[in-house]
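Trainee: Here is my input; please provide its structure:
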Amino acid sequence: MSSPTPPPPREVLPWSRFGEAARELARTVADSGWMPDLVIAVARGGLVPAGAVAYALDVKAMGTMNVEFYTGVDQTLGEPLVLPPLLDTSALAGARVLVVDDVADSGRTLELVMQRLRAGERPPAQARSAVLYTKPRSVIEPDYTWHRTERWISFPWSALPPVTATATDGA
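Mentor: Have a look, this model is predicted:
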């Protein structure tokens, strides 16, 4: 009888380290001498990092682009899919935009977002990307990365299963 396959090694980012990671990523952006006018979060994974980076950079203007691609550990849709509500890219004309996501794993989500921003009717003057983690297989090299890894990453906002109604929840 064969034993079950052990889970792949994981990179774990706990809440206790997240604030420091986001601040270090923001410091990398600031130290480059380039500052964004607005931050765009790639939802869902980039929502929390984008908010933390925007606060650290003192950028108040934020937007969100909703993209679905990963459906599980190393499980994806055929192509990344932009979900509604759609970002009004006409408001980006002439701006310096920082796109923030949690990870550039395959890089296909980040690549799609960057292409859509640059190909818009009124594109931003500059668009750069920042991620907490970049993996070697990513098809895009983010402008700013906090850490590089080959492992699957457990983020504090997605480490636990979704909350659902149960009989004890009073539902």
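Trainee: For the rest of this, base every contact and every neighbour count on C-alpha atoms.
Mentor: Will do.
Trainee: Just give me the longest strand of this protein.
Mentor: Looking across the chain with DSSP state E, the single longest strand is strand 61-72.
Trainee: Counting by contacts, list what that one packs against.
Mentor: Secondary-structure packing of strand 61-72 (3 or more Cα pairs under 8 Å, 6 or more residues apart in numbering; DSSP states H and E): strand 38-43, strand 75-83, helix 108-118.
Trainee: So which of the ones you listed is the most surrounded?
Mentor: Comparing these by mean neighbour count (mean count of other Cα atoms under 10 Å), strand 38-43 comes out on top with a mean of 24.
Trainee: between it and strand 75-83, what angle do the directions make?
Mentor: Relative orientation of strand 38-43 versus strand 75-83 (axes from the mean of the first three to the mean of the last three Cα atoms, to 10 degrees): 140 degrees.
Trainee: relative to strand 38-43, how tilted is the very next helix or strand once past strand 38-43?
Mentor: Counting by DSSP states H and E, the next helix or strand C-terminal to strand 38-43 is helix 47-57. With the same axes, to 10 degrees applied, the angle from helix 47-57 to strand 38-43 works out at 160 degrees.
Trainee: Here is the second sequence; please produce its structure so I can put it next to the first one:
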Amino acid sequence: MTRTAQRVFEHQRIWRVTPDALSDACLLLFAAITRDHPKVNHVIGVANGGVAPARILAGRLGVKPRTVQARHNADDGLYRQATGKVTVDIDAFHRALGRRKLDGTILVVDDICGSGATLHKLRNVLTPVLAPDVRVITATLCLNTGAETGPDYSVWTVSDWVSFPWEKRPEQPTTDMPSPDRVTSHA
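Mentor: Reported below is the predicted structural model:
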């Protein structure tokens, strides 16, 4: 039996990513990614959380955003621990592509890397739709300190729960995430 990385929750606060902070974070990600990868051919947002940042980044990169459905937790309750069981609806993604294989540089975007299990699973299940010479890079808005497998790029490193603009706002008090000033490259 393999051990599942556990997200770290210090229970000090619930972070809230504001729409302005989201916009700033995506601009910083765009700058860092295009500095290292002048041409990104495809952007895939991990639904649900990666869809909004993927659309923003795809728009800046001038490519069509794609979506793959993946789920790690059974529900969206606060402080849910990682199970290591990630479900991916790769069949719908395959159908959308038809017989095409994705080539070039592919950017996979999610809102948070909690344990690393979702990004790890996606790297494996996307393989059949990738051309042999493809390069996959990953970016998340947040990286939890408990993650064992991290993204190539992240904006905020967190040790508590994070609420995003597309989610129902928690009933508990939240602390706005500070405006980002840099992207961390883990590649």
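Trainee: follow-up on the earlier one: nearest to F155 of the first structure, of the helices and strands packed on strand 61-72 of the first structure?
Mentor: strand 38-43 (14.0 Å; Cα to Cα).
Trainee: What is the mean deviation of that closest one from its aligned residues in the second structure?
Mentor: Strand 38-43 of the first structure, aligned to the second structure and superposed, deviates on average by 0.4 Å (mean Cα distance after the TM-score superposition for the first structure).
Trainee: Now tabulate the helices and strands packed on strand 61-72 of the first structure in JSON lines and tack on distance to A61 of the first structure.
Mentor: Output for these, formatted as JSON lines (distance: least, Cα to Cα, whole Å):
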{"stretch": "strand 38-43", "distance to A61 of the first structure": "5"}
{"stretch": "strand 75-83", "distance to A61 of the first structure": "21"}
{"stretch": "helix 108-118", "distance to A61 of the first structure": "16"}
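Trainee: among these, which is nearest Y133 of the first structure?
Mentor: With Cα to Cα as the criterion, Y133 of the first structure lies closest to helix 108-118 of these, at 12.1 Å.
Trainee: Give me the most central residue, the second structure.
Mentor: D110 (1.4 Å; Cα atoms, centre = their mean).
Trainee: In the first structure, what residue corresponds to it?
Mentor: Under the alignment (TM-score structural alignment), D110 of the second structure pairs with D101 in the first structure.
Trainee: what number of residues lie near the closest residue to its match other than its chain neighbours?
Mentor: The shortest distance from D101 of the first structure to any non-neighbouring residue, by Cα to Cα, 6 or more residues apart in numbering, is to G46 (3.8 Å). Counted with other Cα atoms under 10 Å, the neighbours of G46 of the first structure add up to 23.
Trainee: by contact count, what packs against whatever helix or strand the match of D110 of the second structure lives in?
Mentor: Using DSSP H and E, the element containing D101 of the first structure is strand 96-104. Applying 3+ Cα pairs under 8 Å, 6+ apart, we find strand 96-104 of the first structure packed against strand 38-43, helix 47-57, helix 108-118, strand 126-134.
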